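A.B. asks: Return atomic coordinates for the entry below.
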Amino acid sequence: MYPQVLTNVRVTDKKAAQDDVDVQAAVKKVTEELGDIGRILVRESGTESVVHVMVETESDGFEL
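C.D. replies: Okay, the predicted model is just below:
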């Protein structure tokens, strides 16, 4: 089990937040930085105006 951080981001439009060019670029950058040692998951809440952002990596010392 890898250490992980989960952050909930309040948004007015979940779909627009996920489709935002800057958000997609940030997710891509983190994905590239993590490489094979972790992952990032961004998903919409089913019940709230929230986007869940979870980063998981094999090392506590990884800095974004």
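A.B. asks: From here on, just use CA atoms for contacts and neighbour counts.
C.D. replies: OK.
A.B. asks: Can you check which helix is longest in the chain?
C.D. replies: Criterion DSSP state H: the longest helix present in the chain is helix 21-34.
A.B. asks: Return the set of buried residues in that one.
C.D. replies: Neighbour counts over helix 21-34 (16 or more other CA atoms under 10 Å) mark 27, 31, 34 as buried.
A.B. asks: Could you do stretch 4-14 as well?
C.D. replies: Buried, per 16+ other CA under 10 Å, within stretch 4-14: Lys14.
A.B. asks: I have a second one here; can you model it like the first so I can compare?
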Amino acid sequence: MFNPNLQLNDHAREVRYAMTPPAQPTGHANVKVLYVHRPAGRESRKLDDATESFVDETRMGAG
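C.D. replies: As a prediction, the model looks like this:
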């Protein structure tokens, strides 16, 4: 059962231990480290050379 008064009361209580806020990010994050299962690249796919070339050439954001 949801009781908003209980939730608000929890926020009004004294903090017994305070968590340290995370460090501020500096620069750009490396998005490859955000994956739980990192991309395995071509080894994980069953594509012939022509199809792989087509995919590389038509990939969105490729430049």
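A.B. asks: Report the TM-score for the pair.
C.D. replies: The TM-score (TM-score structural alignment, normalised by the length of the second structure) is 0.28; 28 aligned residues with a CA RMSD of 3.1 Å.
A.B. asks: can you tell me how far Glu56 of the first structure sits from Leu6 of the first structure?
C.D. replies: 9 Å (CA to CA, to the nearest Å).
A.B. asks: ugh, wrong one, Lys14 of the first structure
C.D. replies: Using CA to CA, Lys14 of the first structure is found at 17 Å from Leu6 of the first structure.
A.B. asks: what's the answer for Lys15 of the first structure, then?
C.D. replies: From Lys15 of the first structure to Leu6 of the first structure the distance is 19 Å (CA to CA).
A.B. asks: swap in Ala25 of the first structure?
C.D. replies: Going from Ala25 of the first structure to Leu6 of the first structure by CA to CA gives 19 Å.
A.B. asks: same question, Asp19 of the first structure
C.D. replies: Asp19 of the first structure is 20 Å from Leu6 of the first structure, where distance means CA to CA.
A.B. asks: Grab the nearest non-local neighbour of Val51 of the first structure.
C.D. replies: Spatial nearest neighbour of Val51 of the first structure, excluding adjacent residues (CA to CA, 6 or more residues apart in numbering): Glu44 at 4.5 Å.
A.B. asks: list the contacts for the one you found?
C.D. replies: Applying CA atoms under 8 Å, 6 or more residues apart in numbering, we find Glu44 of the first structure in contact with 14-15, 18, 50-52.
A.B. asks: For those residues, give me CSV that also has distance to Gly38 of the first structure and secondary structure.
C.D. replies: Below are the contacts of Glu44 of the first structure laid out as CSV (distance: CA to CA, whole Å; DSSP: H, G, I helix; E, B strand; the rest coil):
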residue, distance to Gly38 of the first structure, secondary structure
Lys14, 24, helix
Lys15, 25, helix
Gln18, 20, helix
Val50, 23, strand
Val51, 20, strand
His52, 17, strand
